[in-house]
Structures are given as C-alpha cells and as structure tokens.
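Trainee: please find the sequence and the predicted model below.
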Amino acid sequence: MSEEILINVTPRETRLALIENGLLQEIFLERRSRSGHVGDIYLGKVVRVMPGMEAAFVDIGLERAAFLHNTDILPIDADGMEVRSETPVDIQRQLREGQFIVVQVAKDPIGTKGARLTTHLTLPSRHLVYLPRNSHIGISQRLEDEAERARLEQLLHKCLEEDARQDQGGFIIRTAAEGASSDELKEDVRFLHKLWAAVERRIEKSEEVRVLYRDLPLYLRAVRDLITPQIEKIRLDTQEAFDEVELFMRDFIPDCQTRVELYQGERPIFDVYGIDDEIEKALGRQVKLKSGGDLIIDQTEAMTTIDVNTGAYLGSKNHAETVLKTNLEAATAIARQLRIRNLGGIIILDFIDMIDPEHQRQVLRTLNKALEKDHARTMVTSISELGLVEMTRKRTRESLGQILCCPCPVCSGRGRVKTSETICYEIFREIVRVARAYENDELLVMASQGVVDRLLDEESSTLADLEVLTGKTIRFEVEPMYTQEQYDVVLF
C-alpha cells in the first residue's frame, strides 16, 4: 500500500491531500483568514460562569467567547501540577468572572459554537506528547506490537532519568515513535522542555488576553503527524514551504528526508492528481458506487445521515447476495467519505436491510476494518432493530463543506425552494391584505419571470376573481434580480 502527501501552498491558503493507492483519502485546508486553533495555548479571561451548565465562557481573543466545561478544568497545586479529585469540584469554586486562566483549544469554533477549551495542556513533538502539568507516562493505543511498546517505554524512562528536569511533566509516546532510537527520544524531550519553558516565561510576563503558543503551520504539522513508513513521497509546490519542510525533516526525521520533493510541473499539482475534482464530488450529496448503487449523505446540525441504495445494480445471484455486495462496497466507501469530508459527531448509517445475521456481521467487520486507517477516533455500534448503524467520529475542526461553503442565500440552507404555485398563492393573500389596508385603485406585483408567467397563465382566472373581490386593478412587473421566492405587492 503506497501513500503520498501532496501540499499546495499559496499566500492565502494551504491545501494538503493524503493519497492512498492513487485515491484521495483526506483533505486538510488552512486559510490565513480563518486558520485553525486546535492545540494553541492562550491566556484567557473568564467572562461568564454558568453554574447551571457547570461551565464558563472564556475570552481568548477570538470572534466568539470559547466554552470551558467543568470536566475540562483540573486544579493546579503549588508545584504547578494538576490535581485530580475523586469528587467533582463546583465550577464556582474553580473559576470567577474576570479571572485569567491558561487554556488550550481542544476543538475549533464550528458553526455558531465557539471553541472548546481545556486546562489539560499538551505540547506535541514528532515522537512524544508532553504533559507539562502531569506526571503520567503513557503510550498510543495504535502501537499494537507489545515488544515495541515495552522497548519505547524503557527508552523513555531512561531518557527521563538522564534529564535534569525528570520530575517535571509527563509524556505520551506517539504512534510515530515506532522504531525511534534513544537519541531521537532524548532530542524530543529536550525540545519539549525548552518549548514549555518559553511558554512559562510568556505566562509570567502577560497581564492581558493573548496567545502563548501557536501550533506549526499545516504543512509542518502534516510532516510531524502524518508521516509513516507507508508514506513514499511528500510533494510540495512552493520553494519556501519545501525549504521549511526539508529543514524540519533534517532536524527531526532525517531518515525520511529523501522522501520530500519539490513539484515544479507546469500544471497545478492538485490538477495532475485530480484532487480538485474529488473535492467537488465531496461537496455533493450523492456518491456513486462502482456496483451502480449510491450513498446519499446529509449533514445537519445534530447529526449526519448516510443512506445506502442499490440503484441500478441487480446482481447476478439472489437478492440477499446483491444487497450484501452493495453494503460491503458502501461500508468501505463510507469510511473514505468520512475522512475526505471530515464528518464528525453522531453519524447514522442506513444500510440496505439484511436478514442474514452473518451478512450483518460481515458488513460491520468491513466497516470497522476500513475505519482503522482513520486518524480521528471512531466508535461503531451494532446494527439496531431498525436496521441502522449508529457511530461517532471525533470532531475537532470544521467539515470540508463547512469550510468551503455557506448557506444558500436563495433557500437559506433548506436545500429546497418554494414552487411558483406556492408563491402565487402567497401573492394572492398579500394582495387581499394590502387591498384592505389602502384605498388606492391599483396594485403592482413585482416578482420573478417564472412567477409572473404563472400568474398571467394558469392563475389568470383566479386573478380576475381577485380583481372583482378587491375592486382594484392588478398590474405585474418582472424583476430579473428576484429569486423565485421574492416578490412585492405595492401601491401603484
């Protein structure tokens, strides 16, 4: 299985695509006007404490106040270390309005919701995650080789014993640490201690809301977090970004330095690999399956629903085998679409009904296997009595659709517009209201071409009756700039 990372950098936007066997699997976007904040550390100011919600709103300098729940607050002792209590502490004893507090962004602002915060601070490097206020030593669950887990834990403990600051902070060994040497872990430990020392100095000198630590730009985060032995090439299309990535690789991942390439082709790098076409498809509701079936994906505020249809596929065997084949293909496609679209929260999957329990188990196994590649944490339930699969996917940033799109100004995000017939009836009711309120003899109706055409054609007899009822002459005018739902009834 070959994987590549393609990085397109422009002054206003950075786009990153993760390719697996020639197919787009994930897309990351970062715009200068609205770059992500996950991982950034702030000195924030509590603006409102809400005992009923056991939460507080904190000003960290963003457009909307950020949300801090009581479960995400860990008290700090005299030595600056987190204190975990068996019994929950009331929010009013933890925070007060006007108080300054050091927080980290756990989730970006999404829709109308502000950022989600935590006081449990973490600083990532290539192989480790540093917990400056915690003494915990852990290891990623994605590292499954027990011998390698034991080797890495032993190496880390040895590094910490040799470090002068061994009593300060804890560490989590990342999945990327697989195969790392003692020197590499030592370098990460030194780097993270220096980084935290710099953050502490900023905390001591700060007396107002400000950012204390900002994570790396997208193309450097990708190298730090996404590169694995399966990544064969990292291709960038600008010299400046290439130089930065090459320097980062030389300092932190020298073994992989030869994998970085500067793309200098005439065509844009995303065009060569068809990424823009894939992004366009990912903004649509329908996803075609090779078998002829399809997925219908609808994202709402509360959840995302995915419906599986057989479409034109009839199969060569019996109906049960046809359904199984479509559902198995859909399970793999769903896992890919969740990553490409970055859909998070509650997700409801409506597979085609399967009577055979073994077929149901096969589909669930295929879905879980496909989700193993996902960097976001997922949880899948068994098929319910209604034939639905409920799952969750951790959401830390906006979905692809939320980043690239906004609600339609014509339908206000409904996805539908009223028919011309419906608008005609609304106009009739408005004519009656205006006629009763004013004494003038004529009314002017301004509407779109389609609505005016219907008024003068199919609805002409109703209009004649309305003129008799109101005793007024009704005139019409086409407004080319009006959408189908826009109209005005005015005095003439």
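Mentor: Yep, that arrived. Residues are numbered from 1 along each chain as shown.

Trainee: for the rest of this, base every contact and every neighbour count on C-alpha atoms.
Mentor: Noted.

Trainee: how long is stretch 292-303 from one end to the other?
Mentor: One end of stretch 292-303 to the other measures 26 Å (C-alpha to C-alpha, to the nearest Å).

Trainee: buried residues in it?
Mentor: Under the neighbour-count criterion of 16 or more other C-alpha atoms under 10 Å, stretch 292-303 has 293-295, 297, 299 buried.

Trainee: next, count neighbours for residue 331.
Mentor: Residues within reach of residue 331, counting by other C-alpha atoms under 10 Å, total 23.

Trainee: same question, residue 212
Mentor: 20.

Trainee: what about it, which SS state?
Mentor: Classification of residue 212 using DSSP: H, G, I helix; E, B strand; the rest coil returns strand.

Trainee: residues contacting residue 215?
Mentor: 37-40, 221 (C-alpha atoms under 8 Å, 6 or more residues apart in numbering).

Trainee: which among the residues you listed gets closest to residue 212?
Mentor: Lowest distance from residue 212 to those (C-alpha to C-alpha) belongs to residue 40, with 7.6 Å.

Trainee: residues contacting the helix or strand where residue 308 lies, please?
Mentor: Residue 308 belongs to strand 303-309 when assigned by DSSP states H and E. By C-alpha under 8 Å, 6+ apart, the residues outside strand 303-309 that reach it are 293-299, 327, 330, 343-352.

Trainee: here comes the other one, which I'd like you to weigh against the first:
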Amino acid sequence: MKQLIVSSKTREKKWALINQGKAERLELYPPFSETKVGNIYSGTIASIKPSLQAAFVIFDHGPKGYLPLKSIPSSSRTVHQGMRLPVQVKKDEEATKGPVLTGDIELAGKYMVYFPYTDMLRFSKKIQPGQRRRLKLWAENSLQTGGGVLIRTEAESAEEHVLSAELKHLKQRFHLLDQAFKEKKGCFLIERPEKFVEDVKDALIRLKPDELITDSVTVSNQFKSVISEMELETDLLLYLEDEDLFVRYFKEDIHLMMTRRTVWLEGGSSIVIDVLEALTVIDVNSSRQTGAKQQRAAVKDINQKAALESLRQMKLRDMHGIVLIDFINMEDQSDRNDIDRLIREEAKSDHKHVHAAGFTELGLYQLTRKKTKASYQTLYTVPCPVCSGNGHVLSPESCLLELEKELLSKRRMLEKVEIELTKDIHQLIKEDPAFIRWIEKELNLPVAFKEINHIHPFYRVI
C-alpha cells in the first residue's frame, strides 16, 4: 500500500511517501529556510565571466545568482552588464555557492511544462508510441505562435480540449508575468509558486497513492478536488489526533533517519553512509553474515539488497552530486552486470535525474543525482562545537602529548603546576608514572592534579 502523509499543522510543512510500510521519500519545508526554487525574479546582470560562460545576477537581497549564458533566450539583445531580464531559480544557494538561475523560464501545469522562450517539443519517456503521435500532432498545431512544451505522462489520458485549455492558461500566466516585468523597474520578485501545495499535488498525480492522510482541513479540501478531477482511486483521510502525524506513521525519528551513518539490511549486512564535501560514499559491509564473504551467491544477494537500499536512501535523504558505492567484491563480471542493471532500473523510479556511470577500474560503482536544493545536513544541523564538524576529537593519549608541549613552553612562567583534567587522562598518568618523572626532571616543578567532568578528553593548566 502506498500512503502519502501530508502535515501542515506546524510552521514546518512536510510530506512523505510510505510504500509497504517503508519511507521512500521525505520532503521538508523549514520556515527558517524557504526554498527559492521555481521563483521568478526581475534580475540585473552585475558581471559577465566569459571564461565561465556565465553571468552573475542581482535578483534579491541574497548572494548573486549564477546564470549560464546559454540559458538566456536568443531573442534577447546582446547580453551586457546592467542588463535587466527575468530569471528563474533552478537551485538554492548552499554554503559558499550562490543560487543557480536560468533565463529559460518554465511554467508547470498538470499535463505539460510550458517554455515561452524556447521552440521545443519533448515527451515523457513513459508515453506510449501511439499516444506520442497523437500528442505531437496536437502540440505542433497548438504551438504555431511560438513557445515550446514538455508533455508529461499524465497527458496520455487527457483529451485535446483539456490540453488546449491548460496551454492557454499557461500562456496567459506568462503574459501576466511578462507584463509585470515590463511595467516595473529594478530587481523584484515577479512570482512565487506555492511550493508545498504544488509539490504535493504533483506527487499525488504522479505517484497515485492508495491513501492521502493529512492533518489539515484546508489541505484536505484542496486535494479533494484534485482527486476528483484526476479520477484517482485515492482515499482521503483526515487525521485529527493531538499526536504529530509523522510521529504516528513513521517508525523512527526523522532526524535519526536522515543522519544515521549505518543502515542495517535484512539478514544482518549493512551500508555505511559518509557525506563528504565533494561526494557521498556508501560502503557495503557483510557485517554479521560471517562466513558468507567467500560465497558468490551470498555476496551477490548482499550487494543487491545494498543497491536497493542505497537508492532508497538517496531519495529519502535527497542525496545529490557524486555518489560512490563500494560493493563487496564480485569476481564474476556477470554479477557486476546484474547489479548495474538493477541500479539503472531502480533509478528510473527516482523523481530526480540519476545518471548511473557503472563500475570504475577500482570496482567502485559511480553515479550522480541532480541537485535542486540544500541538503538536510546543511539546513537542519550545525558543526559540532566539540569536534568542529570533523566527527573526531583528540584521544586521551593525544591530549597528554599536547599537555607536555604546553608545559614545556610555559616552564619559565610557572612556579608550580596545577592541572585540571578528565578522568581518562588522569588514568593514563596513574598507569605510566613516566609523565610525573618527566615533569620533575625537565621542569623541576611540583605538580598537582584535579579531576573534572567534561564531554570529551580535556585538560587545563592553572
């Protein structure tokens, strides 16, 4: 059973897809970091970088946006500094990187995406050849005045007058946007789509869940008409309990689920996920399946489970960029081919584009996933004040070596040595009196120790 869980009771809006009791997709909309993706602005080119084939654009109060020159409509006059043009946000800013913009505006509908500046005609790969011919004929007749469309899979079952009505609506919407851009000067927001509602509608139409469960009467009424209009066989349930909807339907804490490093698989094997600056690495471990490493069938079975779980975690955590999977070594090429086919087939169900590049010479499987917004880690976490985001702190042994260096550098300023330190460091000193002898010999100072509590190995000379 597919369930679409939609929560909008709190300031943080969120929705999730649960398939056969397992979470497959989770989308969060934190109030402290609203996405700009899809927003359309009036922007001004601040600078042009020929070497990058891009321009940097001022469009709101945040950092400048990165605009590839190839995305600027050919109908525009010569691009120059100070030029004003409408731009749409494709990717949110993250860390030191500014947002990515496009000048090729796109307006999405239920059955198509309209491109007012681009003369193009594309189709969803899932549309059958017979329907493709029918839709192509309709589109060619409808686009004689210019513009282009991407026909979605949902258009297969739509009659031509319905498609024409939506195209007319999208053209009218663009006319109003263009009018607003021309009537006002400077940099300003032209349109901000209702991202949360639009995303849920899109998921409802595309995923066709068996149940849609929401904790809001308003949201329930909004989607009741969508279910009726699209003739979906989706039961609409209204959740009115005081307990949080996601706490009720999720089997684990969301933060733990999104940040857990080790994910256990059925049978005792696991995958270990490490998010690095430039890529994400997923390591496959046989773990508790002792003795299975040398068995070809067992290794292949573990790798198949790991492949499926890795792709599920990519969707769930919205991993993006380069992803490397270190599978358990498979000596037979046919086994590697089977894993490759499994990944490519499963990647088709991802709502974002996934490019599977196959196994490298070192046996790592490489793929990339499209990025459109900041990661969960960026939005919801801050670097640990103890380890500064490294994930590690100095060991008691290392702290003791640092203490020696500090005492040596301060020996001419001290008349006696009084050290506050944690129990683990003090225990090392008790077990090896060489440290005390070193102080007496090298420093010729009396020393006293005082144990303190701290969250990690720590010392302080007072």
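Mentor: Perfect, I can see it now. Just so you know, these numbers come straight off a predicted model, no measurement behind them.

Trainee: out of the contacts of residue 215 of the first structure, which are shared with the second structure?
Mentor: For the contacts of residue 215 of the first structure, the contacts that persist in the second structure are 39-40, with contact defined as both residues aligned by TM-score structural alignment, their matches' C-alpha atoms under 8 Å.

Trainee: buried subset of the contacts of residue 215 of the first structure as a PyMOL selection?
Mentor: Restricted to buried positions by 16+ other C-alpha under 10 Å, the PyMOL selection for the contacts of residue 215 of the first structure reads:
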select buried, resi 37+38+39+40+221
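
Trainee: take the contacts of residue 215 of the first structure and keep only those in helices.
Mentor: Counting by DSSP state H, the part of the contacts of residue 215 of the first structure found in helices is residue 221.

Trainee: and the contacts of residue 215 of the first structure as JSON lines, adding distance to residue 279 of the first structure?
Mentor: Formatted as JSON lines, the contacts of residue 215 of the first structure follow (distance: C-alpha to C-alpha, whole Å):
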{"residue": "37", "distance to residue 279 of the first structure": "23"}
{"residue": "38", "distance to residue 279 of the first structure": "23"}
{"residue": "39", "distance to residue 279 of the first structure": "26"}
{"residue": "40", "distance to residue 279 of the first structure": "28"}
{"residue": "221", "distance to residue 279 of the first structure": "21"}
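
Trainee: what's the closest of the contacts of residue 215 of the first structure to residue 396 of the first structure?
Mentor: residue 38 (7.3 Å).

Trainee: please tell me how far that closest one sits from residue 258 of the first structure.
Mentor: The gap separating residue 38 of the first structure from residue 258 of the first structure is 30 Å, by C-alpha to C-alpha.

Trainee: can you give me the strands in the stretch 1-150 of the second structure?
Mentor: Using DSSP state E, counting those that start in this stretch, the strands of the stretch 1-150 of the second structure run over 2-7, 13-19, 22-29, 40-49, 54-58, 65-68, 84-91, 100-102, 107-108, 112-115, 121-123, 148-151.

Trainee: mean neighbour count and distance to residue 347 of the second structure added to those, as CSV?
Mentor: CSV is the format used below for those (neighbours: other C-alpha atoms under 10 Å; distance: least, C-alpha to C-alpha, whole Å):
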stretch, mean neighbour count, distance to residue 347 of the second structure
strand 2-7, 23, 19
strand 13-19, 20, 16
strand 22-29, 18, 13
strand 40-49, 21, 30
strand 54-58, 23, 31
strand 65-68, 23, 28
strand 84-91, 23, 21
strand 100-102, 24, 25
strand 107-108, 17, 23
strand 112-115, 22, 22
strand 121-123, 16, 19
strand 148-151, 22, 21
